[in-house]
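K.L.:
Sequence and predicted structure below; questions after.
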Amino acid sequence: MKHVAFVFPGQGSQEVGMGKAMYDAYPSVKKLFDEADEALGFSLTKLMFEGPSEELTKTENAQPALLLNSVAINQVLQEHGVKPVVTAGHSLGEYSALVASGALEPIEAVKLVNLRGKLMEEAYPTGKGTMAAVLGLSQEEIERTISEFDGEETVDLANINCPGQIVISGTKEGVEKVSEKLSEAGAKRVLPLNVSGPFHSRLMKPASDDFAKHLSETDVRDADIPVYANVTADEVTDAATIEKLLVEQLYSPVRFQEILEAFVEKDVDAIVEVGHGKVLSGLVRKVKRRMKTFNVQDPASVEPLLEWYKEES
């Protein structure tokens, strides 16, 4: 039996039209989308399929849309007998991983991340916080530059994605000033990200306090399959620990590079990106160039995975 890890994309991977081909091809996907629309009280499906893009990109819409798309694809793969031995997700994607691992019910998760998105939007004034991707510097060099920054602005590490790709987050002025210093320190590029807030920084703490109250009312169960948590880069199955780490995740860095390194150490046969886009597959190759990867986002991309999975090892 092949051993595969499922990884699930986070915010930024959304695109108008995503999920449509799966919706048309699989009755179980249509049923899940219809149930999500009913639970949310508006047609997330219509927004995903028709846009407008500006509405879909809003955090409170992008998050449930990406999760719904990913968990629907996961459902199709598991119906075909493809089951992961471990899961993980990038930021928002961790919720999809928890659904795939049995810790969250799909519709509960859709409602939860819709709320999460609203709280994240409200946590810090729009336009006052931002994020930037730093290319070509080590984590140590970036941390040193941030620590030497003597301004009153907040800047934190947000995403440790892969060697040479780290995202910083904080106040707009702070990120801009630190970005200049990082360029002077030898960064190949520092790219401002098109986001609405300073996610995964200390500035999200107010959102985490509110989110914790709502999360405590959600049915979070022990995971059947280990999930690698963003906050610790360690596997977790215990429900109480999952809840605690989901709260901390809002204001803590995503340690995705360490998670991928752990998957490599577990000697999985392939890492499958379940959801729209190929961002995570690219990160996998930066961590382990020869690792076999699949991206599954439509019926056409289901088939190659099924063929390989059912081959004799």
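P.N.:
Perfect, I can see it now. As the structure is a computational prediction, the values presented were derived from the model and not from experiment. Numbers count the residues shown, from 1 in each chain.
K.L.:
From here on, just use CA atoms for contacts and neighbour counts.
P.N.:
Fine.
K.L.:
Can you point out the buried residues in the longest helix along the chain?
P.N.:
Longest helix of the chain, by residue count under DSSP state H: helix 59-79. Under the neighbour-count criterion of 16 or more other C-alpha atoms under 10 Å, helix 59-79 has 59-77 buried.
K.L.:
what sits up against the helix or strand following it?
P.N.:
Next in sequence after helix 59-79, counting helices and strands by DSSP states H and E, comes strand 86-89. For strand 86-89, contacts defined as C-alpha atoms under 8 Å, 6 or more residues apart in numbering pick out 4-10, 94-98, 100-101, 225-230, 259.
K.L.:
again with stretch 183-201
P.N.:
In contact with stretch 183-201 (C-alpha under 8 Å, 6+ apart) are residues 59, 120-121, 124-137, 155-159, 169-171, 179, 182, 204, 249-254.
K.L.:
Restricted to strands, list those.
P.N.:
Residues of those located in strands (DSSP state E): 129-135, 155-159, 169-171.
K.L.:
just so I have it, where are all the helices in this structure?
P.N.:
20-25, 27-40, 44-50, 53-57, 59-79, 93-100, 106-123, 139-148, 172-184, 205-215, 239-249, 256-265, 279-287, 299-310.
K.L.:
Is it possible to get TSV of those helices that adds distance to T293?
P.N.:
Converted to TSV, the helices of the chain look like this (distance: least, C-alpha to C-alpha, whole Å):
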stretch	distance to T293
helix 20-25	20
helix 27-40	24
helix 44-50	26
helix 53-57	27
helix 59-79	15
helix 93-100	17
helix 106-123	25
helix 139-148	26
helix 172-184	32
helix 205-215	33
helix 239-249	26
helix 256-265	12
helix 279-287	6
helix 299-310	9
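K.L.:
Pick the most buried one from those.
P.N.:
The highest mean neighbour count among the helices of the chain, using mean count of other C-alpha atoms under 10 Å, belongs to helix 93-100: a mean of 29.
K.L.:
I'd like to know which elements that one is packed against.
P.N.:
For helix 93-100, the packing partners by 3 or more C-alpha pairs under 8 Å, 6 or more residues apart in numbering; DSSP states H and E come out as strand 4-8, helix 59-79, strand 86-89, helix 106-123.
K.L.:
how near is the residue nearest to F149 when sequence neighbours are not counted to K118?
P.N.:
Nearest residue to F149, sequence neighbours excluded (C-alpha to C-alpha, 6 or more residues apart in numbering): V178, at 6.9 Å. V178 is 28 Å from K118, where distance means C-alpha to C-alpha, to the nearest Å.
K.L.:
L40 now?
P.N.:
Using C-alpha to C-alpha, we find L40 at a distance of 13 Å from K118.
K.L.:
try this one side by side with the last:
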Amino acid sequence: MSLICLFPGQGSQAKGMGAELFDRYGDWTADADRVLGYSIRELCLDDPRGELGLTEFTQPALFVVNAMTYRAKRDAGMATPAFLAGHSLGEYNALLAAGCFDFATGLTLVKERGRMMGRVTGGGMAAVVGLEPDRVRAVLASTDAGRLVDAANFNTFDQTVIAGPKDALESVKPSFEAAGVRAYIPLNVSAPFHSRYMREPQNQFGAFLKDFAFSAPSIEVVANVNGRPYQHDMVRQTLAEQIGNSVQWLETMLYLMRQPEPEFIECGPGTVLTKMLAQIRKRIRTAG
């Protein structure tokens, strides 16, 4: 049996998350308050200023709750996983669990990542439901507006998130409808994450990472950028590349599903990744 832990990213946050964890892991709660300069408990439980949905705050909050959730599962007797993976921001939790850096260092990285990504404006994202990834690529390649839009997240066989300028996203909608898309859903985000339009913050973050040392993963971590395990000497470069490149979540799941007797556990608030996995498995069973 191959135990595999998955860590969610933005979109899984919810007011009240981590309520049972902050007192239990007071050391990490104190570390988080020190690194962030505000109360992580107040942000997650009360969100008095309506900040939990803002990238700059969402990313640190999810990192902390994901990390504490994984720690609680290990304390409860969960075995050491054979593999780890995280969706976008969640990849930092996978690397933490693999011993690449400590909790405070990981949170410092995530704080800066969220700050840099949160400064990008002027674009958006949309979920394309009902078309396979190759069809999504073909539709985007077929028009001038489409060629301004990137596939940002390949989540399942029939759910891909695209990113780009808002007017281009609006312009490509009729093309997807003509291709038979089941749903075309604009997302409530502030920027075109995981696209060519994030290359400036990607380069800035790459420069920021040069000041940090990273240990080789002690557990295999599957990377968003290619759906394959991290090369042990490429942690810094792979983390930087993640910001401006597609999240290859479907490839990640297919790789992990090929492992001996895979058993998946989601470590974080909600069940977004568990539901995606169920959709992927259903399609494979149907096709087989």
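P.N.:
Yes, it's here. Here the structure is a predicted model, which means the values were calculated and not measured.
K.L.:
Could I get the TM-score for this pair?
P.N.:
A TM-score of 0.94 describes the superposed chains when it is computed by TM-score structural alignment, normalised by the length of structure 2; 283 aligned residues with a C-alpha RMSD of 1.8 Å.
K.L.:
re the thing from before, which part of structure 2 lines up with the longest helix of structure 1?
P.N.:
With TM-score structural alignment applied, helix 59-79 of structure 1 matches the range 55-75 in structure 2.
K.L.:
for the residue nearest to N295 of structure 1 when sequence neighbours are not counted, what are its contacts?
P.N.:
Counting by C-alpha to C-alpha, 6+ apart, E273 is the residue found nearest to N295 of structure 1 once chain neighbours are left out, at 4.6 Å. For E273 of structure 1, the contacting residues are 6-9, 280-281, 293-296, by C-alpha under 8 Å, 6+ apart.
K.L.:
change it to 6 Å
P.N.:
If a contact means C-alpha atoms under 6 Å, 6 or more residues apart in numbering, then E273 of structure 1 has 7-8, 295 as its contacts.
K.L.:
which position in structure 2 aligns with it?
P.N.:
Under the alignment by TM-score structural alignment, E273 of structure 1 pairs with E266 in structure 2.
K.L.:
how much space is there between its match and D150 of structure 2?
P.N.:
For E266 of structure 2, the distance to D150 of structure 2 - C-alpha to C-alpha - is 28 Å.
K.L.:
and if you look at V65 of structure 2?
P.N.:
Relative to D150 of structure 2, V65 of structure 2 is positioned 30 Å away (C-alpha to C-alpha).
K.L.:
do E251 of structure 2 as well
P.N.:
Taking C-alpha to C-alpha as the measure, E251 of structure 2 and D150 of structure 2 are separated by 17 Å.
K.L.:
So what does I4 of structure 2 match up with in structure 1?
P.N.:
Aligned by TM-score structural alignment, I4 of structure 2 pairs with A5 of structure 1.
K.L.:
ok, its match touching P84?
P.N.:
Yes - the criterion here is C-alpha atoms under 6 Å, and A5 of structure 1 meets it with P84 at 5.1 Å.
K.L.:
one step back: mean per-residue distance, the longest helix of structure 1 versus structure 2.
P.N.:
Mean deviation of helix 59-79 of structure 1 relative to structure 2 after superposition (mean C-alpha distance after the TM-score superposition for structure 1): 0.9 Å.
K.L.:
residues in contact with P8 of structure 2?
P.N.:
86-87, 90.
K.L.:
Now distance to H232 of structure 2 too, for these, in TSV please.
P.N.:
What follows is the contacts of P8 of structure 2, written out as TSV (distance: C-alpha to C-alpha, whole Å):
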residue	distance to H232 of structure 2
G86	17
H87	19
G90	19
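K.L.:
Summarise which helices and strands the longest helix of structure 1 is packed against.
P.N.:
Helix 59-79 of structure 1 sits against helix 106-123, with contacts defined as 3 or more C-alpha pairs under 6 Å, 6 or more residues apart in numbering; DSSP states H and E.
K.L.:
Which secondary structure elements does the helix it packs on sit against?
P.N.:
So helix 106-123 of structure 1, by 3+ C-alpha pairs under 6 Å, 6+ apart, packs with helix 59-79, helix 205-215.
K.L.:
Of those, which is nearest N114 of structure 1?
P.N.:
Checking these against N114 of structure 1 by C-alpha to C-alpha gives helix 59-79 as the closest, at 5.0 Å.
K.L.:
next one: the closest one to chain centre, how far?
P.N.:
Here the centre of helix 59-79 of structure 1 is set off from its chain's centre by 11 Å, with C-alpha atoms, centre = their mean, to the nearest Å.
K.L.:
Enumerate every residue touching the counterpart of G90 of structure 2 in structure 1.
P.N.:
Matched across to structure 1, G90 of structure 2 falls on G93, judged by TM-score structural alignment. Counting by C-alpha under 6 Å, 6+ apart, G93 of structure 1 makes contact with 8-10.
K.L.:
out of those residues, who's nearest S28 of structure 1?
P.N.:
Taking the contacts of G93 of structure 1 together and measuring to S28 of structure 1 by C-alpha to C-alpha, the closest member is F8, at 19.6 Å.
K.L.:
Which residues are in contact with the closest one?
P.N.:
If a contact means C-alpha under 6 Å, 6+ apart, then F8 of structure 1 has 89, 93, 273-274 as its contacts.
K.L.:
And it, how close does it get to R144 of structure 1?
P.N.:
Distance, F8 of structure 1 to R144 of structure 1, using C-alpha to C-alpha: 31 Å.
K.L.:
Also P192 of structure 1?
P.N.:
Applying C-alpha to C-alpha, the value for P192 of structure 1 to R144 of structure 1 is 20 Å.
K.L.:
do K205 of structure 1 as well
P.N.:
Distance from K205 of structure 1 to R144 of structure 1, counting by C-alpha to C-alpha: 23 Å.
K.L.:
still on that earlier bit, include distance to G164 of structure 1 when you put the contacts of E273 of structure 1 into a markdown table, please.
P.N.:
Output for the contacts of E273 of structure 1, formatted as a markdown table (distance: C-alpha to C-alpha, whole Å):
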| residue | distance to G164 of structure 1 |
| --- | --- |
| V7 | 20 |
| F8 | 21 |
| N295 | 23 |
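K.L.:
Go through these and say which is closest to I107 of structure 1.
P.N.:
F8 (16.8 Å).
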